[in-house]
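Enquirer: 3D model of this:
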Amino acid sequence: MPPEPSVTIIVPTLNEENYIRQAISSLIPEDEGLDYELIVLDGGSTDHTALIVEELARLNPRIRLEMNPARYQSAAVNRGAILARPDSEFIIRADSHAEYPPGFVAGLVRELKARDAASVVVPMRTRGNNFLQRGIAAAQNSRLGNGGASHRVGNRSCYVDHGHHAAFARRTFLAIGGYDESFTHNEDAELDVRLRKSGAQIWLCAELAISYFPRSSLGALARQYFNHGSGRARTMLKHRHRPKARQLLPLGALGMNMLSLASGVAFGWLFFLPSVAYAGACLTGGLYLAVSQRDPAGCAAGPAAMIMHQSWAAGFVYRALRVSVSKRPRIPVSDEVLR
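Expert: This next block holds a predicted model:
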């Protein structure tokens, strides 16, 4: 009999007591011919996350809890890849804020072995529990909120430039240096750029879509998308890439809204119309989602989409300005001026 593939499942976490048990339970392979271990990297949770993981570890010795002093996901996955058993062939990156379909880990290993790819990514379908979460989920699952990203709307398997990270050949991941730990967000897209530059390919497996639980408040959503935009700007500036059309749209919306509001205050109410039209389009889109999905919570998708657009664009502009200022040459000050 051939040896069972050895897999390390890495789960970064921080204050996820409401989701961690469900995430781990859905990740555990059952009778799938895999020799696995599951490492939870905790960034210093102050809730019951660590206690829940320790309880699960007592029931399943393949589960273990490790600390992630750096706190960020990029550092957690890198640390997990190093702490993995020496014979581990594959690493699975899993989020604690998600739920995974049956056969998820075995499916990823199968795809990695069958495809000429260094990484397998998967679609992400957002799912909410309460009214606001369902509205945010409706926005994130639609072009109104995601702009047509392949790992959000893709329904067929194919080679892609980027997707929601799920699996790597461990040797390749370590050889390329893992994630750039200076990235607190968007580390996955930055790694994908390096993978493609090295000649490696990324395979999107549409059959292994995961369920992701969105933020439960508009404030948390705004912070999340501000960080996403900031991280994306860092990736583009580091690798000198231009934004795609779908990424230019929120930047254009932010610029238009700022100009419209400033002009309206200075010159009269007619100049507010572009911002009113933008808000009306988003609210109408949310109403359409509510009707088409037969869920009144879809009405919250309009405000959620506006927050996502504006926060992402604000984060992008903030990071771009910070980088440009930091690279500006300093002019030495003469002693005469100091006197």
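Enquirer: okay, CA-based contacts and neighbour counts for the rest of this
Expert: Fine.
Enquirer: Around residue 251, count how many other residues there are.
Expert: Residue 251 is flanked by 21 other residues according to other C-alpha atoms under 10 Å.
Enquirer: gap between it and residue 26?
Expert: 38 Å (C-alpha to C-alpha, to the nearest Å).
Enquirer: swap in residue 50?
Expert: Residue 50 is 18 Å from residue 26, by C-alpha to C-alpha.
Enquirer: Let's see this one next, to set against the first:
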Amino acid sequence: MLNKDNVTVIMPAYNEEKHIRDAVNKVVNQKWSGNLEIVVVDGGSTDRTAAIMKEIIPTLPPNRSLQILYNPQKHIPVSLNMACLHASSDIIVRTDAHTYVPDDYVLETVNTLEEIEYQGIAGGRIIIYPGEETCIARAISLAVRHPLGVGNAAYRTLGSDVVKPLDVDTVPFGAFSKALWEDLGGYDESLLFDEDYDLNYRAREKGYRVVLNPKIVLTYFSRKNLNLLWKQYFRYGFWAYKFCQKHKIIPSIRRFIPAAFVIGFFLLLLVGFFWTFKLFGLYLLAYLLPIIMVSLYEGLKKKRGMLFSLCLVPVFPVLHFSYGLGSILSLIKRK
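Expert: Predicted coordinates for the structure are as follows:
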């Protein structure tokens, strides 16, 4: 029988001095009358992340505790396994230092787990805010939640009209029993990214459910410039294909299209040098036309302005090329 009164919230962090205080306080101030054990694993931050957490500890109420662990390897799945191993509760709720959770996050995720008799992983959807208040940052925050940018990931694109919990392939972060974590062998530390998707996939393969409760809405801050966005999605593409290689599965359409597009782009460019650029021009036009139309719609029709449209146009190619090139490199470097 699980003890539902005590919950452990786990959070990996690295150089998050801008967000860590608010991220931790959002957990501390949960509408949860039971005990909350907060375990933050610092991946060797070089800023004030650890110092800020130490400042929070003396201010905690009696039914809240904050413990700081240190992960010299820095990698997120290692941090998550350290936190889960350290957890003293039967129920584990994962969050992130770059994400703010609603004040009913623990309550709703635990209730959702209870509804499926703790035989699975429960999570919510995310709303995405700009990493800073600039035009390009606002454009990035829209692109990473737009179907043209990320495909059909339910937790990013789910509309507010959906109100009932539904079974999905993955949820961001999520909550689960410690027994489930042990049964799955923890997070795969060989996958430096995509660790959540991998855990969700292995859970489904073992017969567990992965349930998204639309009432759970998390706030995520997207990257603030194109350089950081490129690095992030290049890693996503690389490790998404490592995940597919590990499980010997064919990438989903959402994961396959960027790599296929990039391969087609360079093949037709090569054909242009030796024959004609007409095919390449048509290919490029067919690619850019929907991007321009979406950018104009989001900027002008939604009254964000022409400058927003101009900022949005380059964001989609950055998403597609970085993810696609990361995927291709992953295929080349199979080991």
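Enquirer: Would you double-check that residue 177 of structure 1 falls in a helix?
Expert: No: under DSSP: H, G, I helix; E, B strand; the rest coil, residue 177 of structure 1 falls outside any helix and is assigned coil.
Enquirer: ok, which stretches of the stretch 1-150 of structure 1 are strands?
Expert: All strands of the stretch 1-150 of structure 1, identified by DSSP state E, counting those that start in this stretch, fall at 6-13, 35-42, 63-67, 90-93, 98-99, 119-122, 124-126.
Enquirer: and residue 50 and residue 26 of structure 1? which has more neighbours close in?
Expert: residue 50 (25 against 17).
Enquirer: ok, that one - contacts?
Expert: 42, 65 (C-alpha atoms under 8 Å, 6 or more residues apart in numbering).
Enquirer: which position in structure 2 aligns with residue 70 of structure 1?
Expert: Taking TM-score structural alignment, residue 70 of structure 1 has residue 73 as its aligned residue in structure 2.
Enquirer: residues near the residue nearest to its match when sequence neighbours are not counted, how many?
Expert: In space, and not counting its chain neighbours, residue 73 of structure 2 is closest to residue 43: 6.9 Å by C-alpha to C-alpha, 6 or more residues apart in numbering. Burial of residue 43 of structure 2 is recorded as 21 neighbouring residues (other C-alpha under 10 Å).
Enquirer: Look up how far residue 67 of structure 2 lies from residue 43 of structure 2.
Expert: For residue 43 of structure 2, the distance to residue 67 of structure 2 - C-alpha to C-alpha - is 14 Å.
Enquirer: same question, residue 41 of structure 2
Expert: 8 Å.
Enquirer: so what corresponds to residue 271 of structure 2 in structure 1?
Expert: Looks like residue 271 of structure 2 aligns to residue 263 there (TM-score structural alignment).
Enquirer: now do residue 38 of structure 2
Expert: Match for residue 38 of structure 2 (TM-score structural alignment): residue 38.
Enquirer: pretty sure that match is touching residue 6, no?
Expert: No: using C-alpha atoms under 8 Å, residue 38 of structure 1 is not in contact with residue 6, being 11.3 Å away.
Enquirer: Quick check on the two: which one has the bigger neighbour count.
Expert: The residue with more neighbours, out of residue 38 of structure 1 and residue 6, is residue 38; 25 against 18, by other C-alpha under 10 Å.
Enquirer: what's the longest helix in structure 1?
Expert: helix 301-326 (DSSP state H).
Enquirer: For that one, buried residues please.
Expert: 301-317, 319-320 (16 or more other C-alpha atoms under 10 Å).
Enquirer: Likewise for stretch 252-267 of structure 1?
Expert: For stretch 252-267 of structure 1, burial by neighbour count (16+ other C-alpha under 10 Å) applies to 253, 254, 257, 260, 261, 264.
Enquirer: what helix or strand does residue 156 of structure 1 sit in?
Expert: Assessed by DSSP states H and E, residue 156 of structure 1 sits outside every helix and strand.
Enquirer: Against residue 122 of structure 1, how distant is it?
Expert: 10 Å.
Enquirer: matching residues in structure 1 for the longest strand belonging to structure 2?
Expert: Assignment by DSSP state E gives strand 209-221 as the longest strand of structure 2. Aligned by TM-score structural alignment, strand 209-221 of structure 2 falls on residues 201-213 of structure 1.
Enquirer: Appreciated, that's everything.
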